[in-house]
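S.K.: okay, predicted coordinates and the sequence, questions at the end:
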Amino acid sequence: MEGRLTQLKAFLEESPNDPFLKYALTMEYVKLGNDEQALAGFEDLILVHEDYVGTYYHFGKFLEGKNQQDRAISIYEKGMQIAQQKRNFHALGELRNAHMAANGLLDEDE
């Protein structure tokens, strides 16, 4: 996986404002268990690329895994707003389900 990490960093040097590349790099950090870099990546994405809908679901799940339930719920809520604005109904549905599960209103297997 280190090769993929190196490759993504090289791509980002060429296109430093590409939200997909930032997202891919962040998800690579998640896979590698590099929580500090993953958190920094998620934070950058929601600050600089607020409308990149894919961030919100995975950031929320990351936070849930770190026992930051309240923050995860807040991230899901923000993601639902963005998905609604962008009319991305697939993402909206996934975020709603994650939000409901995080609030204990839905079994995630449903």
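M.R.: Looks like it arrived, so ask away. Numbers count the residues shown, from 1 in each chain.

S.K.: from now on I want contacts and neighbour counts done on CA atoms only, so please keep to that.
M.R.: OK.

S.K.: name the single longest helix found in the chain.
M.R.: The single longest helix within the chain, with elements called by DSSP state H, is helix 69-85.

S.K.: assign a three-state SS to residue 51, would you?
M.R.: Recorded secondary structure, residue 51: coil (DSSP: H, G, I helix; E, B strand; the rest coil).

S.K.: how about it, nearest residue that isn't a chain neighbour?
M.R.: Leaving aside its sequence neighbours, residue 51 sits nearest to residue 82 (CA to CA, 6 or more residues apart in numbering; 6.1 Å).

S.K.: give me the neighbour count for that neighbour.
M.R.: 19 (other CA atoms under 10 Å).

S.K.: show me what contacts it?
M.R.: By CA atoms under 8 Å, 6 or more residues apart in numbering, the contact list for residue 82 reads 50, 51, 53.

S.K.: how close does it get to residue 54?
M.R.: Noted for residue 82: a distance of 10 Å to residue 54, by CA to CA, to the nearest Å.

S.K.: next: residue 24.
M.R.: Distance of residue 24 to residue 54, given as CA to CA: 10 Å.

S.K.: here comes the other one, which I'd like you to weigh against the first:
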Amino acid sequence: MSRKDQIISLLKESPNDSFLLFALAKEHEKEGADAGAREVYERLVRDFPKDPGTYYHLGKLLEKMGDPAAANKVYNQGIELTRTIGEQHAMRELMGARMELGFDEEE
């Protein structure tokens, strides 16, 4: 049984486990199944919006998929979250990712 199959099996028992969902998204990425990874990351952002790391990973995936405007939007959402929860380290990472795209401010 592959790692992905194990995660899917565990998700049957705990379908709302954010850690397992994140692991599934990473497995999709490893396989090059970007659409599947995007779907899972978007679910995580929707259902577990207070995890700033998800915004970073979704943004990076969107960059890889050739959608910098969508990535910038996700980074901005994550930055707003980090301001709200006072998470400075994650904010700097998200701002750095946004700047690498050529976006200096929220656009």
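M.R.: Arrived safely, thanks for sending. The shown structure was predicted, so the numbers you read here are calculated from the model rather than taken from an experiment.

S.K.: TM-score for the pair, please.
M.R.: The TM-score (TM-score structural alignment, normalised by the length of structure 2) is 0.88; 104 aligned residues with a CA RMSD of 1.5 Å.

S.K.: now the helix or strand harbouring residue 43 of structure 1 on structure 2. Mean distance?
M.R.: Per DSSP states H and E: residue 43 of structure 1 is located in helix 35-48. By mean CA distance after the TM-score superposition for structure 1, the fitted helix 35-48 of structure 1 averages 1.2 Å away from its aligned residues in structure 2.

S.K.: what's the first helix or strand after that helix?
M.R.: Reading on from helix 35-48 of structure 1 to the C-terminus, the next helix or strand found by DSSP H and E is helix 54-65.

S.K.: give me the mean distance between that following helix and structure 2.
M.R.: Averaged out, helix 54-65 of structure 1 is 0.7 Å away (mean CA distance after the TM-score superposition for structure 1).

S.K.: elements contacting that helix?
M.R.: Counting by 3 or more CA pairs under 8 Å, 6 or more residues apart in numbering; DSSP states H and E, the packing neighbours recorded for helix 54-65 of structure 1 are helix 35-48, helix 69-85, helix 89-102.

S.K.: run the chain-centre distance for that helix.
M.R.: Remark: helix 54-65 of structure 1 is offset 5 Å from the chain centroid, using CA atoms, centre = their mean, to the nearest Å.

S.K.: likewise stretch 66-84 of structure 1?
M.R.: Relative to the chain's own centre, stretch 66-84 of structure 1 is displaced by 10 Å; criterion: CA atoms, centre = their mean.

S.K.: host element of the nearest residue to residue 27 of structure 2 once chain neighbours are set aside?
M.R.: In this structure, residue 27 of structure 2 finds its nearest non-sequential neighbour in residue 4, 6.0 Å apart by CA to CA, 6+ apart. Using DSSP H and E, residue 4 of structure 2 maps to helix 3-13.

S.K.: next: residue 105 of structure 1.
M.R.: Element membership for residue 105 of structure 1 (DSSP H and E) is empty, with no helix or strand holding it.

S.K.: number of nearby residues for it?
M.R.: 11.

S.K.: show me what contacts it?
M.R.: So residue 105 of structure 1 contacts nothing (CA under 8 Å, 6+ apart).

S.K.: and the gap between it and residue 93 of structure 1?
M.R.: Between residue 105 of structure 1 and residue 93 of structure 1 the computed distance is 15 Å (CA to CA).
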